[in-house]
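Student: Would you be able to build a 3D model of this:
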Amino acid sequence: MPERAPIRTAVPATLLAAGLLLTGCGTQAAPAAPAAPPPAAPSKSAAAAPEVAAPAGSLGGAGSACVLPVTFSLAKGWKPKAIDVPKDPDLADALEGLYRQGPATAVCEVDAKPSGNIGFLRVWTAPKGSARGALEAFVKAEDGSRKAVYAETKAGALPAVEVTYAVYSELMEETSDKRALAVATPKGVVIVHLGGLDSEEHKEMLPAYELARTSLKVS
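Tutor: Got it, this is the predicted structure:
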């Protein structure tokens, strides 16, 4: 008998295709790891503490230019002088804005010009009562005042109320920044006010105001 040829088993095409597919899947590279998320933006740091001028004198105590219900430190070059309200009531009324504002009477003026700025730190006194009430009435009484923002704060170790606001001058046709604080003392409310020729002068004088605020004590 003639030798029979070996039987060749046909591989179905579908199985062959499946094998090739599995082989291909087995050789595929592992999927890339997901990209790391971008680093989180740094959180905003707390607002920097306001700059405080170095003390170069004091005001309010016995022997100083102005004897006040409070004492506080003065920056270098700032020159204080007492304010004498005219005894003539008619003259005092005519100069109302210079000597009286709302419930407060001006008692001391500290001139910044010798230090290189144009402006004043003024001290006002008002009758005993609420520090906030006196300060609000003081600001409302100033011609052109607007955008007042009040906040509870400290003046030295004393509870205080502080206001930042703006004043529009019709003469100059511009608005300038102002700031003041009020504290209640056994002798009445004391208001410390910082003005300035304009907002830039006001900003440059803030360290002297901060010195007064942080060093303030009842005398």
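Student: going forward, measure contacts between C-alpha atoms and count neighbours the same way
Tutor: OK.
Student: can you give me the helices in this protein?
Tutor: 13-27, 89-94, 96-99, 131-140, 199-215 (DSSP state H).
Student: Tabulate those (JSON lines), appending distance to residue 191 and mean neighbour count.
Tutor: Converted to JSON lines, these look like this (distance: least, Cα to Cα, whole Å; neighbours: other Cα atoms under 10 Å):
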{"stretch": "helix 13-27", "distance to residue 191": "82", "mean neighbour count": "10"}
{"stretch": "helix 89-94", "distance to residue 191": "20", "mean neighbour count": "12"}
{"stretch": "helix 96-99", "distance to residue 191": "13", "mean neighbour count": "15"}
{"stretch": "helix 131-140", "distance to residue 191": "7", "mean neighbour count": "20"}
{"stretch": "helix 199-215", "distance to residue 191": "11", "mean neighbour count": "19"}
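Student: right, so of the ones you listed, which gets closest to residue 115?
Tutor: Across the helices of the chain, residue 115 has its closest neighbour in helix 199-215 (9.5 Å, Cα to Cα).
Student: Second input sequence below; structure requested for side-by-side comparison:
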Amino acid sequence: MLVKISKVAVAAVLAVGGCSSTSSPTPQAEAPSAPGAAAAVRVGPAGSACELPVSFELAEDWEPKAVDVEALGELAELARVGVFNVRCEIDAKPAGNIGFLRVHVAGGLSGAPRDHLKMFVKASSRGQEVSGATYSDVQIGGGQAAEVTWESYNKVLDHKSKYSAFALNTKDGAMVVQLSPFGADEHPGMLPAFQLAERTLEITS
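Tutor: Alright, predicted model coming up:
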């Protein structure tokens, strides 16, 4: 069930690890490819919860919501990671995990996807200690991309987190899709949803 979250609640969620927003309706599932097969829900196409220059499959029960950064007003900076703005967040809570899969776009930015990730990881640290960043160049959606996994530690909260992300170039600019669990212990259970997005991603325009 979709829940509209107040600005105060949004701020509270962002303070610990990410942004939240009011949402568009959850997209309808596409027709199954074979009789009796479960329908694969994709995010990104026109008419879906988040319209993006790419599309990918969602893990079961993960709930997508479009994010309009400008509509967040004074909280807009909390939905930005350096030059990257959140365009879509996919909530893992209905599937039993705490965290999000977020799609960030930096309009007009191009270049090497690995460089995009390095910029993103640095900007996302926000005073936290970053360690163990492991980068690799990969092919995603038939094009050049890169991926990274890293850990962070918040001294004030004594809280450890682990993240994964991949980057590629689109017509809208550089895109980073980040797996953002609440804590490091949530990462293994959420990783399959990230891998599904990476494996099924298609550049649509």
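Student: How about the residue mapped onto residue 151 of the second structure from the first structure, nearest residue that isn't a chain neighbour?
Tutor: Aligned by TM-score structural alignment, residue 151 of the second structure pairs with residue 166 of the first structure. Computed as Cα to Cα, 6 or more residues apart in numbering, the closest residue to residue 166 of the first structure that is not its neighbour in sequence is residue 177, at 4.5 Å.
Student: Show me what the one you found lines up with in the second structure.
Tutor: Match for residue 177 of the first structure (TM-score structural alignment): residue 162.
Student: how close does its match get to residue 171 of the second structure?
Tutor: To residue 171 of the second structure, residue 162 of the second structure is 29 Å away according to Cα to Cα, to the nearest Å.
Student: cool, residue 194 of the second structure as well?
Tutor: Residue 194 of the second structure sits 22 Å away from residue 171 of the second structure, going by Cα to Cα.
Student: Show me the strands in the second structure, by range?
Tutor: Secondary structure of the second structure by DSSP state E: the strands cover 42-43, 54-57, 63-66, 80-81, 84-91, 99-107, 129-140, 143-154, 159-170, 173-181, 202-203.
Student: Show me what the fourth one is packed against.
Tutor: Yep, that's strand 80-81 of the second structure we're talking about. Using 3 or more Cα pairs under 8 Å, 6 or more residues apart in numbering; DSSP states H and E as the contact test, the elements touching strand 80-81 of the second structure are helix 113-124.
Student: same deal with the second one?
Tutor: The elements that strand 54-57 of the second structure packs onto, with contact taken as 3+ Cα pairs under 8 Å, 6+ apart, are strand 42-43, helix 187-200, strand 202-203.
Student: now the fifth one
Tutor: Other helices and strands packing on strand 84-91 of the second structure, by 3+ Cα pairs under 8 Å, 6+ apart, are strand 63-66, strand 99-107.
Student: can I get these in JSON lines with mean neighbour count and distance to residue 52 of the second structure?
Tutor: What follows is those, written out as JSON lines (neighbours: other Cα atoms under 10 Å; distance: least, Cα to Cα, whole Å):
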{"stretch": "strand 63-66", "mean neighbour count": "25", "distance to residue 52 of the second structure": "10"}
{"stretch": "strand 99-107", "mean neighbour count": "24", "distance to residue 52 of the second structure": "9"}
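Student: Adding distance to residue 45 of the second structure, write these out as TSV.
Tutor: As requested, these are exported to TSV (distance: least, Cα to Cα, whole Å):
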stretch	distance to residue 45 of the second structure
strand 63-66	12
strand 99-107	14
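Student: Out of those strands, which is closest to residue 51 of the second structure?
Tutor: Taking Cα to Cα, strand 63-66 is the member of those nearest to residue 51 of the second structure, at 7.9 Å.
Student: one step back: turn the strands of the second structure into JSON lines, columns for distance to residue 117 of the second structure.
Tutor: Output for the strands of the second structure, formatted as JSON lines (distance: least, Cα to Cα, whole Å):
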{"stretch": "strand 42-43", "distance to residue 117 of the second structure": "22"}
{"stretch": "strand 54-57", "distance to residue 117 of the second structure": "18"}
{"stretch": "strand 63-66", "distance to residue 117 of the second structure": "22"}
{"stretch": "strand 80-81", "distance to residue 117 of the second structure": "11"}
{"stretch": "strand 84-91", "distance to residue 117 of the second structure": "11"}
{"stretch": "strand 99-107", "distance to residue 117 of the second structure": "11"}
{"stretch": "strand 129-140", "distance to residue 117 of the second structure": "8"}
{"stretch": "strand 143-154", "distance to residue 117 of the second structure": "7"}
{"stretch": "strand 159-170", "distance to residue 117 of the second structure": "6"}
{"stretch": "strand 173-181", "distance to residue 117 of the second structure": "7"}
{"stretch": "strand 202-203", "distance to residue 117 of the second structure": "19"}
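Student: Nearest residue to the middle of the second structure?
Tutor: By Cα atoms, centre = their mean, the second structure has its centre lying nearest to residue 102, at 1.5 Å.
Student: Would you mind listing the outside residues contacting stretch 182-191 of the first structure?
Tutor: 69-70, 104, 123-132, 134-135, 155, 158-162, 180-181, 192, 218 (Cα atoms under 8 Å, 6 or more residues apart in numbering).
Student: What is the distance between it and the centre of its chain?
Tutor: The chain centre lies 23 Å from the centre of stretch 182-191 of the first structure; the measure is Cα atoms, centre = their mean, to the nearest Å.
Student: Now do the contacts for residue 108 of the first structure.
Tutor: Residues in contact with residue 108 of the first structure (Cα under 8 Å, 6+ apart) are 66, 80, 81, 82, 83, 122, 123, 124.
Student: Over in the second structure, tell me which residue corresponds to the second one.
Tutor: It stands for residue 80 of the first structure. Alignment of residue 80 of the first structure against the second structure is given by TM-score structural alignment, with residue 64 as its counterpart.
Student: Thank you, goodbye.
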